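S.K.: Sequence isn't available, so here's the structure alone:
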């Protein structure tokens, strides 16, 4: 590793060891920890490919794992390469509702994490120092603590999605619109994307045989992986529930739209029915057959009787029939 203080470049870096947390360490600090055999956690945000290669050379990371960390966009995984376990897990960006991919390399002497975006969970671990106290202990406990911290935001964000969905449902009952439909589809998309992401981690945690092969004492590996499996299964179930509620909300939106259309059609039918007698009288007196209408067109009295009162009687009778049948 180079002793150039600027070798980490534009990345953000933290290293924790003993009871210390050092922001923006230089490579010489990490090299000294490796040489002394001091357990440490090196966290690097937005690492360059060159920096990943440097870490791989200094710590003996497997080329396949290094290639994955350069590419990112991986699924959840736990692969053991000799004395180093390579972990891909996910936290959550609460503002964007998007997963934050975290790559970890865990051995008895070190933990290295790479990520390309800020992580509230990892920042919290740095702030509290809870992970620092475990360094040098059982790797499976460190893995469990890191994974649990990454998953905390998911439960909080599920509450946010459910609150958004409740607000949309209430607003739809008052007056549904296309904006409500767009909001439901957006919530469903986020819930489905997160569910697929977390489901991958659940499947990895369920394969306890891989965890047993991790470096260090793994006597309790099945207990820790079982706890992670339960935790992730609960998140998956909650996200699936949000998706199902979205489908129900879409059905409610369609039902409300259908009801509005039915009401509009009924109102138009009512208006048309009211005008039927008027149309009949107008059509009758508008005919050019004098033999039919000549006698009716003599004088105002006949016009009032047949032209006005008959229309009024027809309209009133129609409205009475509609009201009696519950159509108005």
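M.R.: In hand now; what should we look at? This structure is a prediction, so every number in the text was calculated from the model and none was measured. Residues are numbered from 1 along each chain as shown.

S.K.: CA only for contacts and neighbour counts going forward, please
M.R.: Fine.

S.K.: would you list every one of the helices in this structure?
M.R.: Ranges of helices in the chain, per DSSP state H, are 27-36, 49-59, 63-71, 120-128, 139-175, 178-206, 208-212, 221-285, 290-293, 300-302, 310-324.

S.K.: how about those helices, which one is nearest residue 109?
M.R.: helix 27-36 (8.3 Å; C-alpha to C-alpha).

S.K.: Buried ones in that closest one, by neighbour count?
M.R.: Applying a neighbour-count criterion of 16 or more other C-alpha atoms under 10 Å, the buried positions in helix 27-36 are 27, 30-31, 33-34.

S.K.: Turn those residues into a markdown table, including distance to residue 90.
M.R.: Shown next, in a markdown table, are the buried residues of helix 27-36 (distance: C-alpha to C-alpha, whole Å):
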| residue | distance to residue 90 |
| --- | --- |
| 27 | 27 |
| 30 | 25 |
| 31 | 28 |
| 33 | 28 |
| 34 | 27 |
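
S.K.: ok, those residues vs residue 152, which is closest?
M.R.: Checking the buried residues of helix 27-36 one by one against residue 152 (C-alpha to C-alpha), the nearest turns out to be residue 30, at 29.4 Å.

S.K.: Give me the distance between the closest one and residue 83.
M.R.: In this view, residue 30 and residue 83 are 19 Å apart by C-alpha to C-alpha, to the nearest Å.

S.K.: residues in contact with the closest residue to residue 152 other than its chain neighbours?
M.R.: Leaving out its chain neighbours, the residue that sits closest to residue 152 by C-alpha to C-alpha, 6 or more residues apart in numbering is residue 121, at 7.5 Å. Under the criterion of C-alpha atoms under 8 Å, 6 or more residues apart in numbering, the neighbours of residue 121 are 91, 149-150, 152-153.

S.K.: Just send those residues back as JSON lines, with distance to residue 77 and neighbour count too.
M.R.: Shown next, in JSON lines, are the contacts of residue 121 (distance: C-alpha to C-alpha, whole Å; neighbours: other C-alpha atoms under 10 Å):
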{"residue": "91", "distance to residue 77": "14", "neighbour count": "25"}
{"residue": "149", "distance to residue 77": "17", "neighbour count": "17"}
{"residue": "150", "distance to residue 77": "15", "neighbour count": "24"}
{"residue": "152", "distance to residue 77": "19", "neighbour count": "16"}
{"residue": "153", "distance to residue 77": "20", "neighbour count": "17"}
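
S.K.: take the one below as the second:
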């Protein structure tokens, strides 16, 4: 689907014009939105809009890295939004010039829909400009990153508080899922941060009435998001390492108890083994008190070894 909106010489909004009319018409500027376009609608990028084949190719083949490409009469942007449900990347492309902006996306974009509705209902059309549309969409995209980062942060805090009593397999599975989400956030936030930095420091952008202080604010938000993502990655690693260390400590404690028990029974097994031999001439076998004396000897051995282990601190 293709949506269009144009600003005429009297600063009035005109909706649903054909792309050819917009290109050949006498308008201050216009906005074309390609929303989940069909193959025939994608051809509009080539004619009448006449965008570069490489830029059109980047639109067709999604999940490009966020980037900025300069062409003769316009600038091409690849940006990435995040699906709030699956935390997967969704590409949104922009063609920006002084007299137009074209947005292209294969998935529904609540950010573009919100800015589109806001612009359509605006009573101050004179304050709007193609670069202003770019700013508002990017700002909404970055603002929508924050709830996802906070959600992951809450999940980590919950895992940290409720780690005791859970099986290691369940905890590690949740941690790996969370780290996967953080990795997806990192692969989106960091390139977007670099992209906005290029916009701020681009000489060509200043010719398009872009107010760089607004984009600097977006860049500050992306820097904050980057720090939050890295901090959460470190927290996830700390929780994993702490739990593994705790689990190893518990395993070592169990092994120590089992080792002590085995050690206590070793001399008893030795004594039982000696008197279990089937030799005929063993003096103790015919002694009246031999059985009770052997049990008493075993008891003394266990008692003595237990006192010695306790003195060494092996039962702690």
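M.R.: Received the coordinates, thanks. This one's a predicted model, so the numbers in the text were calculated from it and none came from an experiment.

S.K.: and residue 15 of structure 1, which of the helices of structure 1 is closest to it?
M.R.: Proximity of the helices of structure 1 to residue 15 of structure 1 was assessed by C-alpha to C-alpha; the nearest stretch is helix 27-36, lying at 7.8 Å.

S.K.: overlap between the contacts of residue 121 of structure 1 and structure 2?
M.R.: With both residues aligned by TM-score structural alignment, their matches' C-alpha atoms under 8 Å, the contacts of these that structure 2 also has are 149-150.

S.K.: Between the contacts of residue 121 of structure 1, which sits nearest residue 71 of structure 1?
M.R.: Nearest member of these to residue 71 of structure 1, counting by C-alpha to C-alpha, is residue 91, at 18.0 Å.

S.K.: unless I'm mixing things up, residue 199 of structure 2 is touching residue 205, no?
M.R.: Yes: under the contact definition of C-alpha atoms under 8 Å, residue 199 of structure 2 touches residue 205, with a separation of 6.5 Å.

S.K.: ok, back up a step: okay if I get the helices of structure 1 as CSV plus distance to residue 17 of structure 1?
M.R.: What follows is the helices of structure 1, written out as CSV (distance: least, C-alpha to C-alpha, whole Å):
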stretch, distance to residue 17 of structure 1
helix 27-36, 8
helix 49-59, 16
helix 63-71, 23
helix 120-128, 11
helix 139-175, 14
helix 178-206, 27
helix 208-212, 24
helix 221-285, 24
helix 290-293, 108
helix 300-302, 108
helix 310-324, 83
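
S.K.: Would you mind saying which of those lies nearest residue 14 of structure 1?
M.R.: Counting by C-alpha to C-alpha, residue 14 of structure 1 lies closest to helix 120-128 out of the helices of structure 1; the figure is 8.3 Å.

S.K.: compared with structure 2, how much does the closest one deviate?
M.R.: Per the superposition on structure 2, helix 120-128 of structure 1 and its aligned residues are separated by 3.6 Å on average (mean C-alpha distance after the TM-score superposition for structure 1).

S.K.: Kindly calculate the angle that that helix makes with helix 139-175.
M.R.: 130 degrees (axes from the mean of the first three to the mean of the last three C-alpha atoms, to 10 degrees).

S.K.: Buried residues in stretch 241-253 of structure 2, which are they?
M.R.: Of the residues in stretch 241-253 of structure 2, those buried under the neighbour-count criterion (16+ other C-alpha under 10 Å) are residue 243.

S.K.: and what of stretch 275-293 of structure 1?
M.R.: Under 16+ other C-alpha under 10 Å, the buried positions of stretch 275-293 of structure 1 are 277-278, 281, 285.

S.K.: which one of those residues is nearest residue 240 of structure 1?
M.R.: Among the buried residues of stretch 275-293 of structure 1, residue 277 lies closest to residue 240 of structure 1 (C-alpha to C-alpha), at 57.3 Å.

S.K.: Identify the residue of structure 2 aligned to the closest one.
M.R.: Pairing criterion TM-score structural alignment: the partner of residue 277 of structure 1 within structure 2 is identified as residue 267.

S.K.: In contact with its match, which residues are there?
M.R.: Contacts here follow C-alpha under 8 Å, 6+ apart; on that basis residue 267 of structure 2 touches 298, 301.

S.K.: Distance of it relative to residue 297 of structure 2?
M.R.: Between residue 267 of structure 2 and residue 297 of structure 2 the computed distance is 10 Å (C-alpha to C-alpha).

S.K.: for residue 54 of structure 2, same thing?
M.R.: 91 Å.

S.K.: Then residue 71 of structure 2?
M.R.: The span separating residue 71 of structure 2 from residue 297 of structure 2 equals 96 Å under the rule C-alpha to C-alpha.

S.K.: quick revisit: looking at residue 54 and residue 297 of structure 2, which is more packed in?
M.R.: A direct count of neighbours by other C-alpha atoms under 10 Å for residue 54 of structure 2 and residue 297 places residue 297 higher, at 14 against 10.

S.K.: Please name the nearest non-neighbouring residue to the residue nearest the centre of structure 1.
M.R.: The centroid of structure 1 falls nearest to residue 190 when counting by C-alpha atoms, centre = their mean (2.5 Å). Taking C-alpha to C-alpha, 6+ apart, and ignoring the residues beside it in sequence, residue 190 of structure 1 has residue 97 as its nearest neighbour in space, at 6.8 Å.

S.K.: With that, I have no additional questions.
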